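**Q** I'd like to go over a predicted model; first the sequence, then the structure.
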Amino acid sequence: MRYFTETAKYLFVICTITLTGCNKDSRTGPEDNGASPNILLIIADDMGKDATAGFAEGNVKPNTPNIDGIRNKGVSFNNFWVYPTCSPTRASILTGKYGYRTGVKWANDLLGSSEPILHQYLKENTEDAYATALVGKWHLSGNENTMFNPETLGMDYYAGLLRGGVESYYQWMLTEDGHQSTQTAYITEKFTGLAIDWIKAQDRPWFLWLAYTAPHTPFHVPPAEMHTQGNLPEYMQGISALPYYLAAIEAMDFQIGRLLNSLPDAERENTVIIFIGDNGTPNLAAQFPYSNSTVKGTLYQGGINTPLFVSGPGITRIGEQDDHLVGSTDLFATIAEVAGISSPEINDSKSFKPLFSGEDSNRDFQYSEMNDGASDLWAISDGQYKLIVNANGGQEMYDLSTDPYEGNDLLAGILSSGQLAAKERLQIELDRIRD
């Protein structure tokens, strides 16, 4: 049984300049010139494959020339797993640990202050060679702690939104350096401006985690120059949310272009860019082949298999797609290795940096989980078979090679000997992970 939780004018000239800047053929990586690369991690909030160009899922795509530029100048990972909601995905990246180890398994769960985070790890293991920052959505302080300063965990700078969302994209509470102020600027634009200002102030290699709230609800219309979805009226319940959702993505892409254009050519060419969606599309904007019960908030592919693009110095596979297994936890070790730290495995994190140049991967299984207080579930896959286990004893199993959108639960019938062996392997690995 399935479970579930819950055209304006575009600035074409600017976009053309952006694409030109993002598509330079001459690139020199740290291996070539000895310079440590900058690292830019961009997180889109609630952006699934069905809303992302470059994937077969979804019939209507937003116009995203800048995100497309990242994908086209690097590697697109087809089998990237996250968590069904945003907080555990963010915690898994920040700590390199699975959610059951940190206690962050659902939206609004609290990440303990004793957990070592990626920013601090970079500083301690590069002799403070990297400046580190997090701009944008935090969502790891629970519901109550509205005065928390993430800088106390070991990053140089934090500015953004502590909570998981806003009531208005045009009126929201900014926390910067531990101080709060009410903002009326469009939140996606403001986050970008803060990121640009911080980067300009750096005189050493930097790691910036830029976490947009877009395209998460509410479906508020962006400034007209940032999207191509037409003259949208104020969103009201009962009308299609899709154009509003796509408009928010286009506005985010517009701002990503603004950020990339702000970088001098040499700095841009020495920056590794990682773009991800933190979980699947929300049900109000989900497109075929996903349904309301297989997107955000679920352990089905529409909830946890999201976009991952990587481009920049050291990435020699230009415009390629990769089918190796990757998880959000793996971003910790990967970013550390990009920064020059020789630790291919850290906590539950396995670096996938070798995949940048066509080498092999050391990950044989993917893992995700959720616990929303009512359902406690885990998922594991070897790339072909996927097993979902409920703490109440229920199980589901799918062959993703023939049934990629999980329409046929193999456990509803009689398993073949090969399927039985696969189920046993998955169960053994799941038990090992959760031991």
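**A** It's in.
**Q** For the rest of this, base every contact and every neighbour count on C-alpha atoms.
**A** Will do.
**Q** residue boundaries of the helices in the stretch 51-200 of the chain?
**A** For the stretch 51-200 of the chain, the helices defined by DSSP state H, counting those that start in this stretch occupy 65-72, 86-95, 99-102, 118-125, 187-200.
**Q** Just the buried positions in the third one, please.
**A** The reference is to helix 99-102. Neighbour-count burial for helix 99-102, counted by 16 or more other Cα atoms under 10 Å, picks out 99, 102.
**Q** What lies in contact with that helix?
**A** 88, 91-92, 105, 111-112, 115, 369, 434 (Cα atoms under 8 Å, 6 or more residues apart in numbering).
**Q** And for the fourth one?
**A** With Cα under 8 Å, 6+ apart as the test, helix 118-125 has contacts from 93-96, 128-133, 153-155, 207, 332, 336, 339, 341.
**Q** what about 6 Å?
**A** 94, 132, 154-155 (Cα atoms under 6 Å, 6 or more residues apart in numbering).
**Q** Go through the contacts of helix 99-102 and name the one nearest residue 218.
**A** residue 88 (21.0 Å; Cα to Cα).
**Q** Do I have it right that residue 74 meets residue 316?
**A** No. With contacts defined as Cα atoms under 6 Å, residue 74 does not count as touching residue 316, sitting 7.5 Å away.
**Q** Check it against this one:
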Amino acid sequence: MTRYTMRLFSTLCVMAGGLLSALFFSTTAMGQSKPNIVFILVDDLGNADVGFNGSTYYETPNIDSLAGSGLVIENAYMYPTCSPSRTALATGKQSFRTGVYTVPVLEKGNDQQNIFSRWTVGEEHTMYSQPLADAGYKSIHIGKWHLVGPYPKEELAMEFPLKEKLRQPDPWDFSWVSYHKEYCQKYYPEGRGYLKNVGGTYRGDPALEVGGYQSKTGGYFAPFSNPFIEPKPDDQWLTDRLTNEAIEFIDQHSEGPFFINLHYYTVHRPIRGRSEKLVEKYLKKSGDPITGQGTGKGKLKRTEAEYATMIESLDENVGRLVKFLDENGLRDNTLIVFTSDNGQNVGRNDQLRGKKGYIYEGGIRVPTFVNWPGKVDARRTSTAVTGLDLFPTFMDVAGIKYDGVLDGQSITGLFQGEPESLRTRPLFWHLASCYKHGACSVIRKNDLKLIQFLADGKLEMYDLTNDPREQRNLAETNPEQTQSLLKELVDWRESNDVPLPPGSVLQ
């Protein structure tokens, strides 16, 4: 064999070896190309209700550890109530596309002040679970659903816009159950690509007993009255049971890819102390003078302590779930997303204005992080992100080319960088019905936030960097910036044919 032949043979061997190595790596990569996803959505958890955002009263060591090794999104936003937030998350669409503007039973005013909200998300709106299922994901929905109304067939047959707001039965009225189980599954998780639904109903809270919020268990202590939770002998506490379901499903589908839609009912009212021992612990604990957490007196002090035990229980269960992933070698190929559907309701945060129901920061800014070992840098980002971004992010992570209408952007670029396209884009809200305040449209861009109330056109503008509590309305003192943002907001409405309440002066 000549030297040239030997060199050629050696080169071919190296190339063949490299090709085999590449094929092996490609096969391995293909096996891991669709990572597992765990989406933890907490109900009514305020931005400062966790240690990683500064709370010294509430105790969240497991959540803080996960956040500390992941990407904390300091300016993460939702709608101010659960129905539009959960609809936007599930569909990736703005409220004006789905007609879900708030929780229907909460609306105030008449049909001139409101475009009364829909409740049921129609089949024409694809949810992220459906393309994930098509791509091979084994998915489960656990906990709060709230994407179907009590009477979906009648609701969807109504002429919109409605003349009156939608209603719901009393919590202990189960006359809807057989109708839902027999005829309405297409509006439930199983009709949306999930293999199983544990606990998801039309209800926005777990209190399905006689008395509702005034009942003894509040839906958090067993026996649960939820018709979509099958009783088990070891049932004690709802948050524990829902976590058990997540762990059991992961164990059954550990080969992956799996998607866990873990949407806890906690910390939504009614507030219940996890145990008297834990309540006493927080009653004795000093409050936080910066946020105001734990500084109440009398009955309020006890409510705050009970609320704190619900947060501690949440943290304990997140820790259990992560421990299971770790012990079973699943963490490295699992993206965990943690957030809340709106700002605090029972909780308190004196650093931000407003709470659940308000378009101010306390109502829409939520505690959020993503964690994925080796794929997400451990840091904090001030880039603003919205719940609308999660649908395209899930598609991006799963390698799915989705061509449906989406109003958000994938945030995978933030995992290890700061893309200009995310950092400088505007965020929009449109609330066409009234709850805590009048209907309004909002734009947030470059840390400036402009609110236009739709009834009379009144404007409010705030500098969120220098005035996070939104105390100084700059709409009149900074007319140039105000008009620039207003033009962008109006252009957005007009280009998207966004509807206004009939009585709006902006018609």
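**A** Cool, the structure landed. Since the structure is predicted, the reported quantities are computational estimates derived from the model, not experimental observations.
**Q** which one of the contacts of helix 99-102 of the first structure is nearest residue 33 of the first structure?
**A** residue 92 (32.2 Å).
**Q** Aligned to the closest one, what sits in the second structure?
**A** Residue 92 of the first structure maps onto residue 88 in the second structure, with residues paired by TM-score structural alignment.
**Q** cool, and residue 188 of the first structure?
**A** In the second structure, the residue paired with residue 188 of the first structure according to TM-score structural alignment is residue 239.
**Q** Buried ones only from the contacts of helix 99-102 of the first structure, please, as a ChimeraX command.
**A** The buried residues among the contacts of helix 99-102 of the first structure can be selected in ChimeraX (16+ other Cα under 10 Å) with this line:
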select :88,91,92,105,111,369
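**Q** Now render the contacts of helix 99-102 of the first structure as CSV, adding distance to residue 309 of the first structure.
**A** Putting the contacts of helix 99-102 of the first structure into CSV (distance: Cα to Cα, whole Å) gives the following:
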residue, distance to residue 309 of the first structure
88, 20
91, 20
92, 18
105, 24
111, 26
112, 29
115, 27
369, 23
434, 29
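**Q** Over to residue 402 of the first structure. Which of the three states is it?
**A** Assigned by DSSP: H, G, I helix; E, B strand; the rest coil, the conformation of residue 402 of the first structure is coil.
**Q** mind listing what it touches?
**A** Here residue 402 of the first structure is in contact with no residue (Cα under 6 Å, 6+ apart).
**Q** aligned partner of it in the second structure?
**A** Checking TM-score structural alignment: residue 402 of the first structure goes with residue 466.
**Q** just residue 250 of the first structure next, same as before
**A** In the second structure, residue 250 of the first structure lands on residue 312 (TM-score structural alignment).
**Q** Surely that match is in a helix?
**A** Yes. Under three-state DSSP, residue 312 of the second structure sits within a helix.
**Q** Can you tell me how far it is from residue 54 of the second structure?
**A** Using Cα to Cα, to the nearest Å, we find residue 312 of the second structure at a distance of 15 Å from residue 54 of the second structure.
**Q** So for these two, which sits in the more crowded spot?
**A** residue 312 (21 against 14; other Cα atoms under 10 Å).
**Q** OK, contacts around the more buried one?
**A** So residue 312 of the second structure contacts residue 59 (Cα under 6 Å, 6+ apart).
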